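Chemist: show me the folded form of this:
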Amino acid sequence: MRMEIRFASKRALVTGAGKGIGREIVKKLAQCGAECVAVSRTQADLDSLKDEVPGIHTVQVDLGDWIATREAMEKVGNIDLLVNNAGIAHLSSFLETTREDLDKVFDVNIKSLFNVSQIVAKGMVERGNGGAIVNVSSIASKIGLRDHAAYCSSKGAVDSLTQVMALELGPHKIRVNAVNPTVVMTDMGRMAWSDPSKSGPLLARIPLGKFVDVDDVVNTVLFLLSDQAASLNGIALPIEGGLLAN
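Modeler: From the prediction side, this is the model:
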C-alpha cells in the first residue's frame, strides 16, 4: 500500500525558506496541497521562490530581530503546520568564540524558533484544532564538532525546547518534533564541510558512507507533519546514515 501525504486545507509556515532545505520544504508542501507562507530575510530569494511556486505567500523579516519577527508573525493568519528551519552557523574554536558570535547564532537558531513558535502555537491553542510543529535541529546537538561551539550548543537548546513544547502543547493536540540531520550539502553545509581533510574523518564514521541529501530531510519533515506520524511527539529524529551507531 502506497503511503500518500496530503495537506489539503492546511496552512503551513516555513522559516528559512529562501534557500536550501527550507526552500525545498515549501515546494514539497505546496505539491502536497498546503497553502504555504515562506519566511526569509532575503527578498530576492522569496521572489525567485514565488516564481517557482506562484501560490505561496512570502514574508521578509530578519528573524534575529525579536520585535520585527513578532510583528510579522502576528499578521500571517492561522497556521496549522510550522517548520522552524532557519539557522546559521559560525565557525570558530570554543576559546575564540566571542559574545557577538554567540548572540548571532542563538538569536536565529533558538530565540527566533521560540519567538515564532510561541505566536503560532498560541493561535493553534485558541482555535482548538491541533497542529504540528517540526524544528530542524542537527546531529550537532548530539555529538561535539570542532569549531562548532556556538552551533552545537544552540542545537542542543533546540532539542530541549522541542521536548518542553511537546509536553506543554500535546494536551492541545499539537505535536512537536525535531529532525537531526548530519551534514547536508546546502550552501551552509559546503561552507563548513567542503574540505575533504575535514569531512573525510566524519564520513568514515558513517556506515552508509555518505552525507544526507536534502530530500532525505524534506521527506522526514513532511512525514512528521502528517497524520501518518500521529503518535510521534517530542522526539529528536536522527537522519545520519548510522553515525550514532558507530
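Chemist: can we go C-alpha only for contacts and neighbour counts from here?
Modeler: Will do.
Chemist: pretty sure residue 14 is in a strand, no?
Modeler: Yes: assessed by DSSP: H, G, I helix; E, B strand; the rest coil, residue 14 belongs to a strand.
Chemist: which stretches in the protein count as helices?
Modeler: Secondary structure of the chain, counting by DSSP state H: helices at 20-31, 43-52, 66-73, 99-106, 112-127, 149-169, 187-193, 196-204, 214-225.
Chemist: this one as well, want them side by side:
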Amino acid sequence: MTGLNLAGKNILVTGAGRGLGRAIAVALAEHGSKVFALSRTPSILESLVKEQPSIERIVADVSCWEETRCKLEDLRTMAGIYTTDPATMVTKEKIYKVLDTNFLGVINCSQVVASKMIQDEKPGSIVNVSSITRLLYLA
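Modeler: Next up is the predicted model:
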C-alpha cells in the first residue's frame, strides 16, 4: 500500500474473516483506515478484532439481501465464497450460493454504500476484489 494514503478513510471489507479479505482488512487498519469487517462467522470476526482491535465487526451473510442491507444502513459513509467441487460434480444449488454471495452480494453492498455516499454528497470509490480461487469449466 505504498503511496496510497488511506489513513482516516472508512472502508467496508466483505469476506473479511479469512484469506484475502482478512489480509486486506488488517493491512488497511494498520495503515490508519477505519475498517468495518463483514463476515458471516462471529468467531472468526472475534479473532480478527483480537488481532487488530481498531476493526469494527459486522456479522452478516452477504447472500441474505435484506439482512445485509439492514446491517449496512446504519454505517457512516464509506468507501467470497467459492466451491472446490469439480465442474462435473458441482450442484445447481452450490452454483447459486456462489453467485448469491460473490456476485449479488457485491451488488447489494455496493448499492447501499453508493446510496449513502450520494446522500451525504461524499466522493469516494467502491473497489471490488475477488478471491475466488477456482473457475467452473464446462467441458
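Chemist: please state their TM-score.
Modeler: Scored against TM-score structural alignment, normalised by the length of the second structure, the superposed chains reach a TM-score of 0.86; 137 aligned residues with a CA RMSD of 2.2 Å.
Chemist: mind giving me CSV with the helices of the first structure and columns for mean neighbour count?
Modeler: What follows is the helices of the first structure, written out as CSV (neighbours: other CA atoms under 10 Å):
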stretch, mean neighbour count
helix 20-31, 22
helix 43-52, 15
helix 66-73, 16
helix 99-106, 16
helix 112-127, 19
helix 149-169, 21
helix 187-193, 14
helix 196-204, 13
helix 214-225, 19
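Chemist: out of those helices, nearest to residue 179 of the first structure?
Modeler: helix 214-225 (7.1 Å; CA to CA).
Chemist: could you give the number of residues near the residue nearest to residue 87 of the first structure when sequence neighbours are not counted?
Modeler: Leaving out its chain neighbours, the residue that sits closest to residue 87 of the first structure by CA to CA, 6 or more residues apart in numbering is residue 109, at 4.9 Å. By other CA atoms under 10 Å, 28 other residues sit near residue 109 of the first structure.
Chemist: how near is residue 109 of the first structure to residue 65 of the first structure?
Modeler: Summarising the geometry, the distance separating residue 109 of the first structure from residue 65 of the first structure, computed by CA to CA, to the nearest Å, is 12 Å.
Chemist: picking up where we left off before, now the helices of the first structure as CSV including distance to residue 181 of the first structure?
Modeler: Putting the helices of the first structure into CSV (distance: least, CA to CA, whole Å) gives the following:
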stretch, distance to residue 181 of the first structure
helix 20-31, 11
helix 43-52, 23
helix 66-73, 26
helix 99-106, 18
helix 112-127, 17
helix 149-169, 11
helix 187-193, 11
helix 196-204, 13
helix 214-225, 7
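Chemist: with respect to residue 138 of the first structure, which of those helices lies nearest?
Modeler: Counting by CA to CA, residue 138 of the first structure lies closest to helix 149-169 out of these; the figure is 6.2 Å.
Chemist: what's in contact with the closest one?
Modeler: 88-94, 97, 101-102, 105-106, 109-110, 121, 135, 137-138, 140-145, 174-178, 233-236 (CA atoms under 8 Å, 6 or more residues apart in numbering).
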